[in-house]
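# Here is a sequence together with a model predicted from it:
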Amino acid sequence: MELPLILSGPILRRVEPSLVSVWVALSKACSVQLSLFEGLAKVGDTPKFSRDTDKSDTIAIGDKLHITVVMMKLTGIDVLKPGQLYSYNLSLTEKTGGAKHDLKSLGLLQDNVLSTTPLEKRRLALGYALNQLPSFALSPDKLIDLKIIHGSCRIQVSGLTDALPWVDDLIKEKVQDPNQRIHQLLLAGDQIYADDVERRVLPQMIALGQEVLAKREFLPTNEPNGLAAKFSPADEKNFPAGMRKNLVLSETRMTTVDNHSHLLSFGEFAAMYLFAWNNEVWQPAAIKDFDDTIAEFRANYNTKVPDSVLPIFRRRDDKNQPKIADALLRRFTDCAFKTLTAEELKSAIKKKDDFDPVVRDPIDTETLQFGKLPAQGSPARTAFSKIYTFADGLTAEELGAFKNFMQQLSGDLGGLYKLAIDRGRDNCLEALKNQHKIRRAMANVPTYMMWDDHEVTDDWNLNPMWRDRVMTNPLGRACVRNGMLAFALFQGWGNDPEKYLQGKPKRLLELASTLYTATATAATQQTANDEIEQLFGLNRRTVDVTKFDDQLSWHFSVPGTRHLVLALDNRTQRNWITRGGPPTNIILGAIEKQIPAGPLPSGKEVLIVVAPLPVLGPPMFDELIAPLAYRAFDVIEAIKNGNENLRGMPGTNPDAIEAWAFDPKATESLLKRLEPYRKVVLLSGDVHYGSAQVMSYWKRTDPDTDPSRFVQFISSGFKKVLPEYLRDIDLRLSRAQQLIRAHINAERLAWNAKADVLNDKATQAVPALRARLEEEPMLLPAYGWPEGIAVKQTTPPDWSWRIKVLLDERPEFNGQPYEPDKERPEAAKPPSAGIDIVSTPSPNPSFRADFADAYRRLISRHHRSFDIMRNGRQLCIGSNLGLIHFKILKDAQNQDVLHAIQELHTVFPYELPNASEDHQPFTTHKARLTGDPSEKRPALRGQP
């Protein structure tokens, strides 16, 4: 495949009045110049700024991977202004040969069909019109005009519909209006899923990574004794797609359950980003099934046994030693991949396909035991004669190991073969359908990105047990380092590009440019990687907040015209209460480093915090669903046999235990740091549902002032839904949904130090509540106390708060022309046909047929509503994105009050009849940003 000059981009990154920056990844070394225009400009228009100082040379990461963030700095009267449109162009001059290009000459300013088979692969005009340049606008003068989209969690290939392309539609609708178009795109993590990669596409990613790095990358695996590392080329022969489960569990020691095609090499991580943001690097006609992958592996095996074949199948015990000696394991792999034909191996391990009656049952591995081998001439012996003949020559101990090996093959590979009805290939093609819209959207809105765990792996930095296991194994450490380096180059750099001009960020770019040069060897790469690991803090085994300044920081801030954005790093500045328990998502000392002291700077009206992990979950979800999920994992995982990987650790699934609610002290420290800002909007993802909560926060020192307000908006995910186990728990606990709608809220009263603050009724409290009276800080729930309990007047709480779940309170029908703020959209309305008949029944027998038909339609209405809404609109479980804006609304006292609003746009798996071309929010949440005069401070009591 001939690579395009622009591998990915342009992506508009940090934009301020004095700075415009654009990220781009190229296949050739170039000098990149940024030109800026006023208004919606077209090719041939005169730029307002086009200066030699606005150039940047790409950094050579590999022979065909050259990356830069080109910046334009403005001062004085030249600074950009709110309420105006600006456009930009890129001029690329190749370092070798001097050929010149721009967005027009590269064909990026016109719609084009690049290929038609096996599907139409398109390119869209980046400026939304022929020869029109991509454009943007600063955040507006008035907060009520500000439009921000946020979201997270995008598995690129899955059976789900993708919400991220909708960003392009929302920009297009208002592209000519600087005050109404989208002003910022805030991505809150899991922009890629390094652990959940489609095995049909991974071979292309491996090949692309090899091509752009000129096949100069090496990966380490453990020698059999686990004391040394052996380096092998990072190619598909040594690390085949679909066959990585053991590599991930036993060599990296990671814990993800999506492990058969986990990214490992830097080249693969880089290719993943290119695939996520540019459809032009895909080869849809070359998508492989696992049958193709394993056939290639067999061919490689039978011609020259790869050095890394044993790590692919080697399993280690809890002492990091191989469970099967290498010499014996080689005999087993020879049997599977030399003695057996491809069809014989497939027949032995492939799971029964209900849609293909020709496929027989796989071998019964329970017969691979001493004394249980099938007799000569039996059907089983005839069906799998080569396997049983091999087994005849094994000792009883070796036969037991062979049984485990065959079970391993069946469990790891048997379910990956192509099925009679196989939607995997269709999912790959579906992922490509709207990829071109994502590319255009990110070229036309300032885009900011923070990571969560899946940029590296599921469970990343979950707890000390995970960290110690992974970081003491060479492949595990390499995988974490490669994921972090890829994030730095493809995401982090553009968040604050000026920071990369000096100090540790600059040194990281210098080191990255030395890794894959023409003279690179495994040894030279390891020397550079050792220094990179120090910059990432991977060389430490203990947490020391005083050492965080020695490593790179990833949090950042962006000032807007009337708002301030802070993005928190929940991953690399963690602490843990116990070795296997929930994490403190930001160690207490680091909270002060990531969040400047409040209040808001002059002229700013609201603080927007990008917190990848939700700080304020729905109270019923945090109090009921998440703890139950945690306990469910305690039960399920604790009974597993063996300790070869961390999936045996009870209660360590991060989807269940990484909520801030599991560390109340850290949560209170975070809220205390944010409280002086007074009006705080938290934007989060991670949890794979959309919702909204609001907190009123009172301080003892401000008895006569309104409470500070924290509004938590969650939008997750772009292309990811709740795990099946959580959806099942949520469905079974339907009472929790009712409690949410019943306005049962979470409340807390808190004292900095332990003290005698309650009346004598406290002695009658249940033990769990009495225990809280002995802790510091003293954090007391409002509910569950004996009747008559009260706080002494002389010791009021140092602070207290109340969380309420926000509901979409728009009626189904407004009776007026549709207005998003006043009526649910068509997608959220159940069909009304037949409801009038059921609601006004008649005893007349002639109406019975009408009744029967009406009830059928009523049942259909409920079925469709459940299908659309999943569990209801208070928790939006489905692909979604959040549009944030602000509005002045009248309150109950007829006072003008500033409100923060989240519109959740949900993508449905089918087209709605007569759907409007304009996007209508499926769910709308509104929260006032000042205290409600009618709301009283929490008080202790018995019942909610």
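Happy to help now that I have it.
# all contacts plus neighbour counts: C-alpha atoms, from now on.
Fine.
# okay, which residue is most central for the protein?
Centroid-nearest residue in the chain, with Cα atoms, centre = their mean: Asp190, separated by 2.1 Å.
# Shouldn't that residue be within a strand?
No: per DSSP: H, G, I helix; E, B strand; the rest coil, Asp190 lies outside any strand segment and is coil.
# The structure to be compared is supplied as follows:
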Amino acid sequence: MHHTLPDLPVLPRILAGPILRRVTVDSANVWLASSSELQLELRIFDANGTLISQPPEPKAQRRRNRTDPTSWQLGAQLWFTLVEALPLADAGTFPQDTLLSYALFDTETEQPLDLDDVCLEGASRPGFYIPSQLGVIAYGSCRKAHGLTFNDDGSIQRKDSLALLTEQLEETQHDLSQRPSMLFLIGDQIYADDVLPELMTYLQALSLQLMGKSIPLPDGSDACLISTQERTALKAGCGLTSSSQHAHVLSFGEYAALYLVTFGNRVGFQFPPEGREDLAAARHMRTYSPEKLKDFERLSLQTFVSSQPQVRKAFANIVTYMNFDDHDITDDWNLNRSWYDKLSASANGTRVISNGLAAYWAFQGWGNNPDNYPARFIQVIKDHLDDPEDRHKCAEFDFRLWKFRRWSFVLPTNPPIFVMDSRTQRNFGSNNQPPQLMDRYALDEMRGEWLNIENQQQTPIFMTGTPVFGFSSIEWLQDVLYRIGVLMGGFTGLFSASSIDVESWVANRRGFAFFLDTLLLRMGLKKVTFLSGDVHYSFANRAYYSNRSNLMKPQSDTNDWQYSPTLQCLQLTSSAMRNTPESGRWLETFLANWTTKVRLGPCSPETLPWWERVFFWRFFRYNTWAVEVNGIPGKTVQQHSIKPWWKILLFWRVIKIENWRPRLRTELNWITSRPNVALVYLQNGEVVRQVLLSGDERENNLTYEIPPDTIP
């Protein structure tokens, strides 16, 4: 059953961008999506307005494994351009710790593109800087267009969190000691599996306009013309397990259309209010009954769209890196072997994932590290989209996208930053067993990148989709429910891995220990910092990991089976930018009182000394590694008065008396669900502070002061 699609206006020339992407002292890159081919030259200027860059020569690009074309046409009106600038030959590198700016010149008209709408206040061009040592960086995840945006007290944040980052850039644009130099989006930049019906209809029409044709799925289904009911049935038939009641994008064109709306909405999507309540009039979560949740989602989407001009400014004025998580493709993506086997056995399911990965490359991955993507890889995507009826091209498209293993990347900053792919390089156990998030080959690749770093005395930063050290009490509860589900799920489906999203690092304890052993024993690290998202609540903690089964080095003062080496870890988590959990906030508040936890775990027998691998010791598989996790409380702008002594009791920390009536407290600062984008402050390579930007006027910020590190 086909339905009528809306008529759309003529597309603007620039569909998305400019977005400032990978920038080092050796190279600067700017990304755009357009409705026609762009022949651009990127020009970098110093603080005096002097040109300090030159375009790369094609031969030099080939030597560096760069693709010769800087623009790729993937639809009738859909072009992607990544334009690079190199330092002048006599300078050798771009200057550091000074404000730079850039312009994009059209080489056909010899005129600069009009970028006035993305310039910060008072600036004539968008700007950035390259830090010699990291000072302030920003990061966040989970940005759903119609997501709930409740602060801890139930009040509503109307602005997109990235708009708050723009305001921060405006205030600090000339103070480089306080201005964020980089933005990391570490997952769920779009929610491909959760699109409101009104937006879905628009995406179908925009997809046809972009691609110039409808590209059917392998079974012949035309994603751009099917109804919502048909889409839901098709999703279930593929094996996609998203529990969202809303639509799932399926075709490459639909993924691309969703990115265009989410990455600044230059295409001009508008959501008519149709007489709905004004979001500004709603001040508290309980204003909305469950029946009005859909109304709130519609209103939330309207406020999201109204923030996009500010978001475009943020993308243009800060170096941006992006990593995927499940919702960028589909919920439960590579959750376990059962999910993987079912999807890979479905022609439609395989194609949906391939379409999502191709769109991720075009909108996110390409700009992270262009050298990771050879021309042949991109050509496979283009060949399929140009000729989707060719079976050989379809087969190669699916195979190359599913098996590609170069999504992760490393930045040569000081300290270095590792952005890790923990989605496509997993090691699956039995059908529903939680996976090892990075297999041995991925960890070996990470070790190789570390060997390439000259100064190994720094504390590296690792960007991970989900926290390596999650909030202990919540992960403990999830583990208990999963184990109950293992016993009962075969009959009832209760607490299945999919329903409770079991994919934390520690859910697979062998993989958890293998990952940390790689850092501690194989890479020789003593301190690391993890920045994560995904879990829809924010927190900070310290963790100390030790493993007494260390066989990697000869016996020494730090390796004598009595005093095991310890890995000191700082875990910072910022989530979500725009997706407050509908439920669980009260439970999270209660569990926030449990901020310290010691975990123990076994190692595989082959990692133990020989005398512990023989006879009955082998059957005990007793604990050989230990982790102690300690929560770090945050501080709000408005300090609370000193609590009476009786409030230190657990019960009274959670219950608050107002007007002689009890109320559950949500202002506990160990954990928060407030929408935010985080700023991380470093001094001499060490993190000293995290600030969660939150609230329409940033009045709801939460600050975590990181205490000096001491081994317990």
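Perfect, I can see it now. On a predicted model such as this, the values are computed, not experimentally measured, just so you know.
# what's the TM between chain one and chain two?
Once superposed, the chains reach a TM-score of 0.82 (TM-score structural alignment, normalised by the length of structure 2), with 648 aligned residues with a Cα RMSD of 3.6 Å.
# re earlier: contacting residues around the aligned residue in structure 2 for the residue nearest to the centre of structure 1?
Alignment note (TM-score structural alignment): Asp190 of structure 1 maps to Asp188 of structure 2. Taking Cα atoms under 8 Å, 6 or more residues apart in numbering as the contact definition, Asp188 of structure 2 lies against Ser141, Cys142, Arg143, Lys144, Phe324, Asp325, Asp326, His327, Asp328, Asp534.
# my read: the first one touches Gly533, true?
I take that to be Ser141 of structure 2. Yes: Ser141 of structure 2 lies in contact with Gly533 (Cα atoms under 8 Å); the separation is 5.5 Å.
# the more surrounded of the two?
Neighbour count, other Cα atoms under 10 Å: between Ser141 of structure 2 and Gly533, Ser141 has more, with 32 against 29.
# Residue in structure 1 paired with the more buried one?
By TM-score structural alignment, Ser141 of structure 2 lines up with Ser152.
# if I look at Gly617 of structure 1, how far off is Ala295 of structure 1?
For Gly617 of structure 1, the distance to Ala295 of structure 1 (Cα to Cα, to the nearest Å) stands at 48 Å.
# same deal with Lys288 of structure 1?
With Cα to Cα as the criterion, Lys288 of structure 1 and Ala295 of structure 1 are 11 Å apart.
# repeat for Gln84 of structure 1
58 Å.
# Among the two, which residue is more densely surrounded?
Gln84 (18 against 15).
# quick one: the more buried one from Thr382 of structure 1, how far?
78 Å.
# Likewise for Glu605 of structure 1?
For Glu605 of structure 1 relative to Thr382 of structure 1 (Cα to Cα), the value is 78 Å.
# For the two, work out which one has more neighbours and name it.
It is Glu605, of Glu605 of structure 1 and Thr382, that has more neighbours when counted by other Cα under 10 Å, with 18 against 13.
# aligned partner of that one in structure 2?
So, by TM-score structural alignment, Glu605 of structure 1 is matched to Gln458.
# what's the closest non-adjacent residue to its match?
In this structure, Gln458 of structure 2 finds its nearest non-sequential neighbour in Pro415, 5.6 Å apart by Cα to Cα, 6 or more residues apart in numbering.
# Neighbours of the one you found, how many?
21.
# Alignment lookup: it to structure 1.
Looking across to structure 1 (by TM-score structural alignment), Pro415 of structure 2 lines up with His563.
# again, but for Gly356 of structure 2
Gly356 of structure 2 maps onto Gly483 in structure 1, by TM-score structural alignment.
# count of residues packed around that match?
24.
# And the spatially closest residue to it that is not a sequence neighbour, how far from Asp496 of structure 1?
Leaving aside its chain neighbours, Gly483 of structure 1 sits nearest to Val456 (4.7 Å; criterion: Cα to Cα, 6+ apart). Here the distance between Val456 of structure 1 and Asp496 of structure 1 works out to 21 Å (Cα to Cα).
# shouldn't Ser135 of structure 1 be in contact with Gly127?
Yes: contact between Ser135 of structure 1 and Gly127 holds when scored by Cα under 8 Å: they sit 6.8 Å apart.
# Spell out which residues are contacts of both of the two.
Asn444.
# Tell me if Thr624 of structure 2 really is in a strand.
Yes: counting by three-state DSSP, Thr624 of structure 2 is part of a strand.
# Tyr288 of structure 2 versus the closest residue to it other than its chain neighbours, what's the distance?
Among residues not flanking Thr624 of structure 2 along the chain, Pro602 sits closest, at 5.3 Å (Cα to Cα, 6+ apart). Relative to Tyr288 of structure 2, Pro602 of structure 2 is positioned 48 Å away (criterion: Cα to Cα).
# Have a look at these two and say which one is more surrounded.
Pro602 (17 against 14).
# which of the residues in the helix or strand encompassing the match of Gly356 of structure 2 are buried?
Per DSSP states H and E, Gly483 of structure 1 falls inside helix 474-487. Judged by neighbour count using 16 or more other Cα atoms under 10 Å, the buried positions of helix 474-487 of structure 1 are 474-487.
# can you give me the offset of it from its chain's centre?
Centroid separation between helix 474-487 of structure 1 and its chain, computed with Cα atoms, centre = their mean, to the nearest Å, is 17 Å.
# contact partners of that helix?
194, 219-222, 229, 248, 251-254, 263-266, 269-270, 451, 455-457, 470-471, 532-533, 536, 538.
# Look up the closest residue to the counterpart of Gly617 of structure 1 in structure 2, ignoring the ones flanking it.
Per TM-score structural alignment, the equivalent position to Gly617 of structure 1 in structure 2 is Gly470. Distances taken as Cα to Cα, 6+ apart place Ser504 nearest to Gly470 of structure 2, at 7.6 Å, with adjacent residues excluded.
# tell me, how many neighbours does the one you found end up with?
Based on other Cα under 10 Å, the number of other residues close to Ser504 of structure 2 is 23.
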